[in-house]
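> Structure of the sequence below:
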Amino acid sequence: MQREIIVGYDGSPHSQAALLWALDEAARTGSSVELVYVDASPVLAPAARLIQAPPPPDSYRTEVVNGTLERAVATAKKTQPLIDITARTVWAHPATALIDLSRKARLIVLGGSGHSAVAGLLGSVSTAVSAHAHCPVVIVRGEPVADAPVVAGIDGSASAAAVLTFAAEQAYARKATLRVIRTWPPVTGLWEETPMVTGMVTDQERAPFDALVTTIRTTFPDLTVETEAAVAHPAEALTGAGDHAQLLVVGSRGHGAVSGLLLGSVSQHLLRHSACPVVVVHPRT
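As a prediction, the model looks like this:
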C-alpha cells in the first residue's frame, strides 16, 4: 500500500489548511507527506506573452517558490517532527501533474481555493483531479466538526464498496461514528410504482445497501454504524449531512450516461458547497 500523502501547495491559506489536514492524517497513519507546487507558467508562457506582459524570470519564480516551500516544510517539521516531510516543484499543467503523481500516492490533498498563477483554473483542476486520480482525493474546505461522524454517501454504482470501506477506515481511525447515507432521487410521474415515485424505499430496493453495510459491520465490529436510506435529492441530503460531519466521503461518479467522462454532479456540488472536507474515492481504489 502506498504511504505517501501528496499536498497541492501554493502558500495560500487554503493550501495551508490542506497541509494541516494532511499532517493530521499522516500522524494518525504513519504516512509521509510531500508538498508539491505545480507551476504552469513555463508551459503557458508563450500564450501569455500574446495577451499580457511577460512573466517574471525563471530565476525569480524559482526563488519565490522554493522559499515558500522551504518555510512550509520548516514550520511543519516543528509541529510534527516525527513525520517525513518533503517538497518539490513540478513545471507542468496542474491537473495533469497531480493525476500523474496520484499513481504512487496514498492520498492527494487539495485546498478549496488558491492564489497561484493558475488560481482561476482551480475549480476545473480540482474537478479533473478528483475525477481521474488513481487514489482518493481530499478537498479541504469548511470547518470539520470535532467528534462528529464520518459520513459516507453511496449509490448503486461500482464505487459504493470502495467509498464505504474508505469511510469506515477513517471513522475507525478517528474513533468516530460512521453514518452511511443512501438516497433515491425523487421524481414526479404516474408510471410504475418505484421508490422515486411512491416516496418509500422497499426492502427489495435497499437490499444491496443493507448487504454492503453488513459487510462493514462484520469487518469493523467495534465501529458504530448508523444508516439512512430515503427518497431525497442526493446533493441536498449530503450537503446537509456535511454540516454536522468531520469528513464526507463520496464516489468519483454515479452511473449516468456520461459516467466514464465526468465527475458526478453530486460530487461536484459537494466540492463547492460542503461545510467539511470532502473525499472523492474511485472504484479501483
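> When you work out contacts or count neighbours from here on, use the C-alpha atoms and nothing else.
Fine.
> isn't there a strand covering Ile83?
No: assignment of Ile83 by DSSP: H, G, I helix; E, B strand; the rest coil gives coil, placing it outside any strand.
> could you pull out the strands for the stretch 101-250 of the chain?
Counting by DSSP state E, counting those that start in this stretch, the segments of the stretch 101-250 of the chain that form strands are 107-111, 137-140, 150-154, 178-184, 225-231, 247-251.
> Please identify which of these is closest to Glu25.
With C-alpha to C-alpha as the measure, strand 107-111 is the member of these nearest Glu25 (9.8 Å).
> How far off centre is the closest one?
7 Å (C-alpha atoms, centre = their mean, to the nearest Å).
> Show residues contacting that strand.
Applying C-alpha atoms under 8 Å, 6 or more residues apart in numbering, the contact partners of strand 107-111 are 4-9, 14-19, 22, 98, 102, 126, 135-141.
> hmm, try it at 6 Å
Outside strand 107-111, the residues within contact range by C-alpha atoms under 6 Å, 6 or more residues apart in numbering are 5-8, 14-15, 18, 135-140.
> Let's see this one next, to set against the first:
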Amino acid sequence: MSETAPSTTSQPTAGPVVCGFDGSRDSLRAVAWAASWARDHGVGLEVISADRAVGRVVAFDETARANVEGAMRDQVADQVGDIDATYRVIADTPVRALLEAGRNASAIIVGSRGLTAREDFAMGSTSAGVVEHAPCPVIVITPRTPDQPGHGSIVLAADGSKANDPAAAFAFAEAERLGTGVRAVHSVEVPKLPGASLFDLDRLAESVLAEDEKDVTEALAPHDERHPAVELELILVVGEPAVTIAEEAAGAPLLVTGSRGHGGVAGMLLGSVSRRLLQTAPCAVAVVRPTD
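All right, here's what the predicted structure looks like:
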C-alpha cells in the first residue's frame, strides 16, 4: 500500500512574494530581489514593515496609514519599478508579521541584517527568526550577494537526507525555470583522529565519500527524473561543509539548502551548516524547510 508523501515547502505556490522592509540597506536590496522574483514568477509583491507603535496608530487612522504606506512606496520606488505591489505596516514584531504573511506566500525574502544590527553581526535576529520558522521558502540577501544574480548553475547543499528533499525539489524547479543546471555539492569533514597519519585520513575520507555518494545519488534521482532538461552535476569534496559549499557557490544565481541534515535534531531548527552558509555564501541563500 502506498503512503502519502509528507507535504513540503519546496514547490512555490501562486501566492505573492513577501518582503520585509525596515529602511536599511540590506532591506532595500531585498526589496529589489523580491521585485525581480515577483516579475520572474508572475506573482504579486507584498512589502511589509512591522512596528508596534506605528502599526497601532495606522490601524485606527486611515489618513496616517495612507501617509505611512505612501512613504514606504516612495522609499522603494526605484527597487520595485513597474511591479504591482502592496504595502502594509503591521503592529507586531517583524518576525511574527513576516511569518503570518508567509502563510499564503510563495516565498519570503529578507535582508540578513537590519537597522539595529551591528556591522559585525553576520545575521540579524529577524532574518534568523524567519528562516527558522517560515512556512515557505526563505531567501536571504546577504551583504555578499551581488546586485545581479550570477548566470551559473544553482548550487544545492546536498547531504542525502530526507530533510534535504524539499530543498532539492526547490533547486531543480528553479533551475528548470532559469534554464540552467544544478550543482549538488556534498562535503565531508574528516575528524582528526589521534595518532592517525595523513594517509589514513585520506583513505577514511575516500571511504566516507564513496558511501555518501550512493546515498546522495539515490536521494537526487527522483528530482533528476522529474526535470530531464536540468543537467545535474554532483560535486564531492573533503573539507568543512559550510566553507567548501560556499566556495562552490561563487558565481551561482542561488544557493539552496535545507534547514537540517543528517545531524539535525528536533531542538535545532536551523542546522549549523545552513546557519554558516547564511554568513559565508557569496550569493543569495534559499532555505527550504519541510512542513511536516
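> now the strands of the stretch 101-250 of structure 1 as JSON lines including distance to Ala161 of structure 1?
Compiled in JSON lines, those are given as follows (distance: least, C-alpha to C-alpha, whole Å):
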{"stretch": "strand 107-111", "distance to Ala161 of structure 1": "18"}
{"stretch": "strand 137-140", "distance to Ala161 of structure 1": "16"}
{"stretch": "strand 150-154", "distance to Ala161 of structure 1": "8"}
{"stretch": "strand 178-184", "distance to Ala161 of structure 1": "12"}
{"stretch": "strand 225-231", "distance to Ala161 of structure 1": "15"}
{"stretch": "strand 247-251", "distance to Ala161 of structure 1": "9"}
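> Output the contacts of strand 107-111 of structure 1 in TSV, with neighbour count appended to each entry.
Supplementary listing: those in TSV, determined by neighbours: other C-alpha atoms under 10 Å:
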residue	neighbour count
Ile5	25
Ile6	27
Val7	28
Gly8	22
His14	21
Ser15	25
Ala18	25
Cys135	24
Pro136	30
Val137	30
Val138	27
Ile139	30
Val140	29
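> In TSV, list those residues along with distance to Glu34 of structure 1.
Below are the contacts of strand 107-111 of structure 1 laid out as TSV (distance: C-alpha to C-alpha, whole Å):
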residue	distance to Glu34 of structure 1
Ile5	6
Ile6	5
Val7	6
Gly8	9
His14	16
Ser15	13
Ala18	12
Cys135	15
Pro136	16
Val137	15
Val138	15
Ile139	16
Val140	16
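> of all the residues you listed, which two lie farthest apart?
His14 and Cys135 (21.0 Å).
> What are the boundaries of the helices in the stretch 101-250 of structure 1?
122-132, 160-174, 195-198, 203-219, 234-242 (DSSP state H, counting those that start in this stretch).
> Now do the helix or strand encompassing Tyr87 of structure 2: which elements does it pack against?
Secondary structure assignment for Tyr87 of structure 2, by DSSP states H and E: strand 85-90. Applying 3 or more C-alpha pairs under 6 Å, 6 or more residues apart in numbering; DSSP states H and E, we find strand 85-90 of structure 2 packed against strand 45-50.
> Could you measure from the residue nearest to Arg88 of structure 2 when sequence neighbours are not counted over to Gly267 of structure 2?
Leaving aside its sequence neighbours, Arg88 of structure 2 sits nearest to Ile48 (C-alpha to C-alpha, 6 or more residues apart in numbering; 5.0 Å). Ile48 of structure 2 sits 29 Å away from Gly267 of structure 2, going by C-alpha to C-alpha, to the nearest Å.
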